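Student: just coords:
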C-alpha cells in the first residue's frame, strides 16, 4: 500500500510517501509498525491525537480496518481561514 505523509509528519520522517507491505489489520496497528522502524517514525507518530488519517482519500479513524485499502495518508488537522 502507499503511505503518504504531509506537513510536519513528512518533515520528521523525511519522505513524502513510501510503498510498504504490512500485516496490520487497522490504522493503529500500522502506526505501531511504523513507530517500530526507527526514531524518526517514533517522533512523527508520538502523539496520534495530533494527527488525522485518510484511507483512499476519505477521512477515517485510527481503528479503521485496512483490508482493501490502497492508500493511507497522515497529516495534521487542517484549519480554515
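Tutor: Cool, got the structure. Predicted model, so just to flag it, every value in this text is computed and none were measured.

Student: from here on, just use CA atoms for contacts and neighbour counts.
Tutor: OK.

Student: can you give me the strands in this structure?
Tutor: Ranges of strands in the chain, per DSSP state E, are 2-5, 17-19, 52-55, 58-60, 71-75.

Student: next, the one to line up against it:
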C-alpha cells in the first residue's frame, strides 16, 4: 500500500509518501488511519483529529468505511477550499 500525505499532514509527519504492508486488521480507511497513528508520535499528532482529514483511495474521494487493500494508493489531506 502506498500512502501519500499532503499539505500540513506532510509537514507534521515529515514525509510525502510511505509504502508498506499494513497488518491484516486494516480493512478500511478508518482502521488504516488508526493504525497510522501508532507508527510514530508525528503520525499520532498529525492524525489526532481525523475528522478534518480527508481521504482518497485510488484517486477517488471516499468515506472512512471504504475498504482498502494492499495494492491501493491512499491519499490523506486536509479539507480543501475553493475560491
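Tutor: Arrived safely, thanks for sending. Quick caveat: nothing in here was measured; it's all calculated off a predicted structure.

Student: circling back to that earlier point, and of the strands of structure 1, who's closest to residue 11 of structure 1?
Tutor: Closest to residue 11 of structure 1 of these, according to Cα to Cα: strand 2-5, at 8.5 Å.

Student: now the closest one on structure 2. Mean distance?
Tutor: Superposed on structure 2, strand 2-5 of structure 1 shows a mean distance to its aligned partners of 0.2 Å (mean Cα distance after the TM-score superposition for structure 1).

Student: picking that back up, export the strands of structure 1 as CSV, with columns for distance to residue 38 of structure 1 and mean neighbour count.
Tutor: Compiled in CSV, these are given as follows (distance: least, Cα to Cα, whole Å; neighbours: other Cα atoms under 10 Å):
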stretch, distance to residue 38 of structure 1, mean neighbour count
strand 2-5, 16, 18
strand 17-19, 15, 12
strand 52-55, 21, 19
strand 58-60, 25, 13
strand 71-75, 17, 20
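
Student: so how far is residue 10 of structure 2 from residue 68 of structure 2?
Tutor: Note on residue 68 of structure 2: its distance to residue 10 of structure 2, by Cα to Cα, to the nearest Å, is 21 Å.

Student: ok, back up a step: which stretch among the strands of structure 1 comes nearest residue 39 of structure 1?
Tutor: strand 2-5 (15.9 Å).

Student: now for the closest one, which elements pack on it?
Tutor: Contact analysis of strand 2-5 of structure 1 by 3 or more Cα pairs under 8 Å, 6 or more residues apart in numbering; DSSP states H and E lists strand 17-19, strand 71-75 as its packing neighbours.

Student: format these as TSV; extra columns: distance to residue 56 of structure 1.
Tutor: Formatted as TSV, those follow (distance: least, Cα to Cα, whole Å):
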stretch	distance to residue 56 of structure 1
strand 17-19	14
strand 71-75	5
